[in-house]
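Asks: dropping the sequence and predicted coords here.
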Amino acid sequence: MSDSAALVSFLEKWHARWPEWSVAEIFVAPARRDIAVAWFALLQEFDDVLNISGDPLPADAKLAWWSEELRGWSAQRSRHPLGRRLEPVRAPWASLADALPVLVAARDTPSGSDEAFAALAPFGAAVAAVEADVLGRAPDADAVVAQVLATRVADMGIAAVPTAFRQADDAASLRGWATEVLQRWPASRPAARERRVLATYARGRLDRLSRKGAPAPLPSRPVLLFTGWRAARGD
């Protein structure tokens, strides 16, 4: 597979996970769409490493590979197709590499909300620092962590719920934890437009989980369009 075909494959994988983006990307400048999706696709790779079940060794090996790869980006040397798009950006890639081991420890079930956020805090700060260069504005690091936790509970279900939020009924446990993450998700939006749009859709998914205790279908296209428009405006 050529580098260009491999890059398209990674971007398409991200689009498949976030079909909402196909509605909202009209609010993003065409010249910025490729790099935004490449960046979010990279972060999805890290979500996948965090949100595993079963034998962790393959994911740990993948994480070690990514650590080495990101350090290469700092020296303008890339091997991964996403690097063809992201590596030219002068960003603290090595600092992000330094934060990746946090994801291994964060797989452990936290006792409560403070522990869940604290476990991912170094990763959130590193992502925010790189995003300042990739998208031109740093998001709130706590908001990055909240979005990672939202993806984690969507992917892992009850396994992602801290012990303090677990009840006899799994759906009630999921509702309680989803509500807690929403409440701790910073409401201010200092981030780049692309992050605001994606974060709004991630919050929407988590909000539906907090009400139903299970993943729910996406809203209608008009609702997604209006939501994306408001996020793009910064409302």
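Replies: That came through fine.

Asks: hey, let's count contacts and neighbours off CA atoms from now on
Replies: Noted.

Asks: surely R84 meets S78?
Replies: Yes. R84 is within contact range of S78, at 6.8 Å (criterion: C-alpha atoms under 8 Å).

Asks: what about those two, which has more around it?
Replies: Remark: of R84 and S78, S78 carries more neighbours, 20 against 17, as counted by other C-alpha atoms under 10 Å.

Asks: quick one: contacts for that one?
Replies: S78 makes contact with 69-70, 72, 84, 87, according to C-alpha atoms under 8 Å, 6 or more residues apart in numbering.

Asks: most neighbours out of those residues, which is it?
Replies: Busiest of these [other C-alpha under 10 Å] is L70, holding 24 neighbours.

Asks: now do the contacts for that residue.
Replies: Contacts were defined as C-alpha under 8 Å, 6+ apart; by that measure L70 touches 78, 93-94, 96-97.

Asks: here comes the other one, which I'd like you to weigh against the first:
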Amino acid sequence: MNDSASLDSFLAKWRTQWPEWSVAEVFLPMPQRQRARAWLALRGELTEAAWGGDDPSPGAAKLGWWEEELAGWSRGARRHPLGLALQKLPLDWPLLAAAIPALRASRSPEADRAASLRGLEPFARAQATLSAQLFDATAPASTLATAEALLAEWVLHLPIRGVPAAGTDIPSLLALPSLPSLRDAPRAERIHAALVRARLGRLARGAKGPLPAPVALLAAWRAARG
């Protein structure tokens, strides 16, 4: 399989997990769509390694590999197919690599919501910085708002694994009108965060899986408006 086919395979894997994106991305400018898919697929690889599965060992090893891989991207080295779409972009890859240990540590529930957010802050800060660089934003989104959005993604894994920390169960998160706020984030981040929140809402009602297309379209439209 050549590099282009390998990249398509990883993007297809992410689209299988988030089929709503094919509807939601219509609110992104055409030049941003491919890089948004690749960026979100990369984030999906990292968060799945950090939070997925019953045994943390394979994910921890995978995150260690990614830490080396992302550090290498800044030097022109590339092994993972997603690098074909992302590695040459002028982003602070060492910053993201340096934040991976914090993401790895976030697998286990903290004592409460505030502690969970503090644990996510190093990775949230790096994610917000690179996202601003990727989508030509004037400044990174708030670290706290980005950590809140990451916490919502983390909770999506809880029906599969784990027990929520105090204040991070789905009803508690959905009761927060600002979750995830991300008003100052790039449009792609706002849309993705809105889809996460909508999925949490479905879980709270006992439904699982992707959003119906009309629900995804409405959530994306509202998020795109800011």
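Replies: Looks like it arrived, so ask away. This one's a predicted model, so the numbers in the text were calculated from it and none came from an experiment.

Asks: and the furthest pair within the contacts of L70 of the first structure?
Replies: S78 and L96 (15.0 Å; C-alpha to C-alpha).

Asks: distance check, the residue most central in space within the first structure against A160 of the first structure.
Replies: Nearest to the geometric centre of the first structure sits V148, at 4.9 Å (C-alpha atoms, centre = their mean). Using C-alpha to C-alpha, to the nearest Å, one obtains 11 Å as the distance from V148 of the first structure to A160 of the first structure.

Asks: tell me which of the contacts of L70 of the first structure fall in helices.
Replies: Residues of the contacts of L70 of the first structure located in helices (DSSP state H): 93-94, 96-97.

Asks: the closest residue to L42 of the second structure other than its chain neighbours: neighbour count?
Replies: Nearest non-adjacent residue to L42 of the second structure, counting by C-alpha to C-alpha, 6 or more residues apart in numbering: L82, 7.0 Å away. Applying other C-alpha under 10 Å, we find 22 residues neighbouring L82 of the second structure.

Asks: can you map out the helices along the first structure?
Replies: Along the first structure, counting by DSSP H, helices occupy 3-17, 21-24, 30-50, 57-74, 81-86, 93-99, 101-105, 113-134, 141-156, 170-184, 193-212, 221-233.

Asks: which elements pack onto the fifth one?
Replies: Read that as helix 81-86 of the first structure. Applying 3 or more C-alpha pairs under 8 Å, 6 or more residues apart in numbering; DSSP states H and E, we find helix 81-86 of the first structure packed against helix 3-17, helix 30-50.

Asks: so for R196 of the first structure, which of those helices sits nearest?
Replies: Across those, R196 of the first structure has its closest neighbour in helix 30-50 (11.6 Å, C-alpha to C-alpha).

Asks: residues of that closest one that come out buried?
Replies: By neighbour count on 16 or more other C-alpha atoms under 10 Å, the buried set for helix 30-50 of the first structure is 35-42, 44, 46-47, 49-50.

Asks: what sits against A126 of the first structure?
Replies: For A126 of the first structure, counting by C-alpha under 8 Å, 6+ apart, the contacting residues are 95-96, 99.

Asks: which one of the residues you listed is nearest to R107 of the first structure?
Replies: A99 (14.3 Å).

Asks: quick one: contacts for that closest one?
Replies: 122-123, 126.

Asks: which residue in the second structure aligns with it?
Replies: Taking TM-score structural alignment, the alignment pairs A99 of the first structure with A99 from the second structure.

Asks: export the contacts of S78 of the first structure to CSV and tack on distance to S173 of the first structure?
Replies: What follows is those, written out as CSV (distance: C-alpha to C-alpha, whole Å):
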residue, distance to S173 of the first structure
E69, 38
L70, 37
G72, 42
R84, 42
E87, 41
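
Asks: closest one of those to G234 of the first structure?
Replies: Taking C-alpha to C-alpha as the measure, G234 of the first structure sits nearest to E87 out of the contacts of S78 of the first structure, at 28.7 Å.

Asks: now that closest one, nearest residue through space, not along the chain?
Replies: With C-alpha to C-alpha, 6+ apart as the criterion, E87 of the first structure has its nearest non-adjacent residue at 5.1 Å, and that residue is W73.

Asks: what lines up with that neighbour in the second structure?
Replies: Counting by TM-score structural alignment, W73 of the first structure lines up with W73 in the second structure.
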